[in-house]
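In: pasted the sequence and its predicted model underneath.
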Amino acid sequence: MEILAFGVQSDEKPLIEKAFAGKHEVRCLDVFLNRDTAPIAAGYEIVSTSVNADLGGAVLQTLAAGGTQLIAQRSTGFNNIDLDVAERLALRVARVSYYSPYSVAEFAWTLAMAVNRRVIRAAGRTRDFDFRLDGLLGRDMHGRTVGVIGTGKIGEAFTRIAHGFGMKLLGWDVAENPACVELGMRYVDKEQLLAEADLVSLHVPLLPATHHLIDKDALALMKDDAILVNSSRGGLIDTSALVVELRAGRFLGVGLDVYEAEAGLFFLDKSLEGVDDDTLARLVTFPNVIVTSHQAYYTEDAVGQIIDATVKNVDDYLAGRHSENVLVPARSGS
């Protein structure tokens, strides 16, 4: 069986090839799956995709027409997949239900501390042999309040680090996490969390109910000198509203590893052609903002687990085994 993998980074390619070695042939492409590239998949029963793949109705129809039966998504999130169309086309869709929560949680803290302690600005200065401290004043996190929006596995890992800093813990989620409560987390409504937190970090999935969870009204509730971090999904924040607040001089810092219009940008080198996105172009000009390209998950540990889970999803499909990772069930009889 030959598998076609879209959106494979150079670091991932040898890991994917090694994981499938002796089982299946795998063809790795660095291009992402979209309307233009979908015809490449013709004749491949199994296609593997990355988090920024376009798996809307038109692409799914092209895949189904070309003979694809399994889409093995290499991520936990699936907001980029039209599951209703996939089901109608009898396409089986599987995802990775778990990988190291520490990869994302640790990176969220990396962003928080980088904006707090002005690390990017300081490093840029020292390259020019400018060793002044002017404008680099940060703050202790110990004793301050962190608001964790979403306390699942990643939110819990983030909370444990916050507890290590000696912070006061506020949480908001549809259900309380006993492990977070044991650490001293107090669950409050979203409005209270936003109003009281010195640091707000987002760890919820992107669903219709969470789209623009942090909108103009939510941003207005936050402290003027708060830190906002998003390492989950870009659509959780109304970026245009955030830019308005930043232009008004609000927030100590903002760390974003995701962006609501990142598809077609993130994971690609746009340095020579530029980016036709006024909102992003404005966002990256603020000295108190750090934007990274959806790399929070990108550790040896997490990527290895993602690949192993993808291999298992393929094996389960070929063996006809039930898998909890399946979002859309197999075709009848397969």
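Out: Everything's here; your move. Bear in mind that the values here come from a model prediction, so they are computed numbers and not experimental data.

In: rest of the way, CA atoms for contacts and neighbours
Out: OK.

In: touching, residue 74 and residue 310? I think so.
Out: Yes: if you go by C-alpha atoms under 8 Å, residue 74 and residue 310 touch, sitting 6.4 Å apart.

In: shared neighbours, the two?
Out: Counting by C-alpha atoms under 8 Å, 6 or more residues apart in numbering, the contacts common to residue 74 and residue 310 are 95-96.

In: also this one, for the comparison:
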Amino acid sequence: MEFLPNFLQRITALMKILFFSAKPYDRTFFEQHNERYGFELEFLETHLGPHIVEAVQDQIAVCVFVNDKVNAEVIAVLAEKGVKIIALRCAGFNNVDLEAAREKGMRICRVPEYSPQAVAEHTVAMLLTLNRKTHKAYNRVREQNFALNGLMGFNLYGKTVGVIGTGKIGAAFCKIMKGFGCKVIAYDIAANAVLQANGIAYHDLETVLGSSDIISLHCPLNEHTHHMINAQTLQKMKKGVMLINTSRGGLINTPDVIDALKNKHVGYFGIDVYEQEEKLFFKDLSESIIEDDTIQRLMSFPNVLVTAHQGFFTEEALSEIAQVTLSSIDALAKGAEPDNKSVILV
């Protein structure tokens, strides 16, 4: 009866997975963790979309990232080519047409949590950089300019920090800001009892927006949260507020924020995500002319900090992403259910 595990192992070894939007670091971590599974891995740097879907050949699974377009058109071709599993190596799945996948009998899995601390810590790094202007100080000192004019910040201690969305990442961020001596308040559709026990007070969205010196977004992107930060909600915020988004770009109506920056209602703005980022992020465009006037306008403000979706980018997070993704594909391919809560579509 020992033939069955060996048979399944041989089946797994023959399985092919095609990766889209793959970078060298993806290859490094997935190949390292694939030693346990023996899949045949192929990596493409291009993103998945109608233009490239014909590249899929004999793969049982495709692995995609945040800017891959997995719409009905793409899913139809994937299904025709025999793909059974769409694996997202990220937490969000707003770029997948779940209903189209359901109709084709596909299984969808993701990485529900890889390292909440990675994104939470990057949020704090952006907050501190915007406040204490360490990026500007670094450049000044390298030019032998040791003047302090224009580098003044404010104490975090005693400030009110509003957290919108208190899932794993939002909760980790709350705990860090409590450590700075901040008053932390939150908004979510469901309160976190552990956070409440640690002094995090939940309020309605309007109260959080109007009471906070610093606002940080940590909620998923869906039909309810799309452009939740807009001209109307911005007006409810304190003048001079610091606004940070390390969640999804579509949470923010960027032109409205630009207007609020111009009239100085928003005092600081930090984003690690951008609504049109698929045309920009994860690419070296240093020799290119960027035609996106919105991002160019944003980057012209001295009180704006943009990072290119690097909040997740730690060794621990990339290792967890590779392990969870491969184990989920392995389980689904064998007709089992992953034990890591990664399955979206049954």
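Out: Sure thing, it's come through. All values reported here derive from a predicted model rather than from experimental measurement.

In: compare residue 74 and residue 310 of the first structure (neighbour count), which wins?
Out: Between residue 74 of the first structure and residue 310, counted using other C-alpha atoms under 10 Å, the more crowded position is residue 74 (28 against 25).

In: which residue in the second structure aligns with the more buried one?
Out: In the second structure, the residue paired with residue 74 of the first structure is residue 89, using TM-score structural alignment.

In: that match contacts residue 319, correct?
Out: No: using C-alpha under 8 Å, residue 89 of the second structure makes no contact with residue 319, being 11.0 Å away.

In: all the helices of the second structure, residue numbers only.
Out: Applying DSSP state H to the second structure gives helices spanning 3-14, 24-34, 72-80, 98-103, 116-132, 134-142, 168-179, 193-197, 205-211, 231-235, 254-262, 293-299, 315-333.

In: would you mind listing the buried residues in the third one?
Out: Applying a neighbour-count criterion of 16 or more other C-alpha atoms under 10 Å, one finds 72, 74-76, 78-79 buried in helix 72-80 of the second structure.

In: next: the second one.
Out: Buried residues in helix 24-34 of the second structure, counting neighbours by 16+ other C-alpha under 10 Å, are found at 26-27, 29-31, 33-34.

In: try the last one
Out: In terms of neighbour count (16+ other C-alpha under 10 Å), helix 315-333 of the second structure has its buried residues at 317-330, 332-333.

In: next one: the fifth one
Out: Within helix 116-132 of the second structure, the residues that count as buried by 16+ other C-alpha under 10 Å are 116-124, 126-127, 129-132.

In: same check on stretch 188-205 of the second structure?
Out: Residues 188, 191-192, 195, 200-202, 205 are the ones in stretch 188-205 of the second structure that count as buried (16+ other C-alpha under 10 Å).

In: how long is it end to end?
Out: The straight-line separation of the ends of stretch 188-205 of the second structure (C-alpha to C-alpha, to the nearest Å) is 8 Å.

In: and what of stretch 194-210 of the first structure?
Out: Stretch 194-210 of the first structure: ends 15 Å apart by C-alpha to C-alpha.

In: whereabouts in the second structure does that stretch align?
Out: Mapping stretch 194-210 of the first structure onto the second structure (TM-score structural alignment) gives residues 209-225.

In: same question, stretch 138-145 of the first structure
Out: Using TM-score structural alignment, stretch 138-145 of the first structure pairs with 153-160 in the second structure.

In: and the matching stretch, how far out from the chain middle?
Out: With C-alpha atoms, centre = their mean, to the nearest Å as the basis, stretch 153-160 of the second structure stands 26 Å off its chain's centre.

In: what's in contact with that stretch?
Out: For stretch 153-160 of the second structure, contacts defined as C-alpha under 8 Å, 6+ apart pick out 131-133, 180-185, 211-214.

In: any of those residues buried? List them.
Out: Buried by 16+ other C-alpha under 10 Å: 131-133, 182-185, 211-214, out of those.

In: farthest pair in those residues?
Out: Comparing every pair within those by C-alpha to C-alpha identifies 133 and 185 as the most remote, at 25.2 Å.

In: the match of stretch 138-145 of the first structure: which residues count as buried?
Out: Here stretch 153-160 of the second structure shows 156, 159-160 as buried, counting by 16+ other C-alpha under 10 Å.

In: end-to-end on it?
Out: First residue to last in stretch 153-160 of the second structure (C-alpha to C-alpha) measures 16 Å.

In: show me what residue 18 of the first structure aligns to in the second structure.
Out: Residue 18 of the first structure maps onto residue 32 in the second structure when the alignment is built from TM-score structural alignment.
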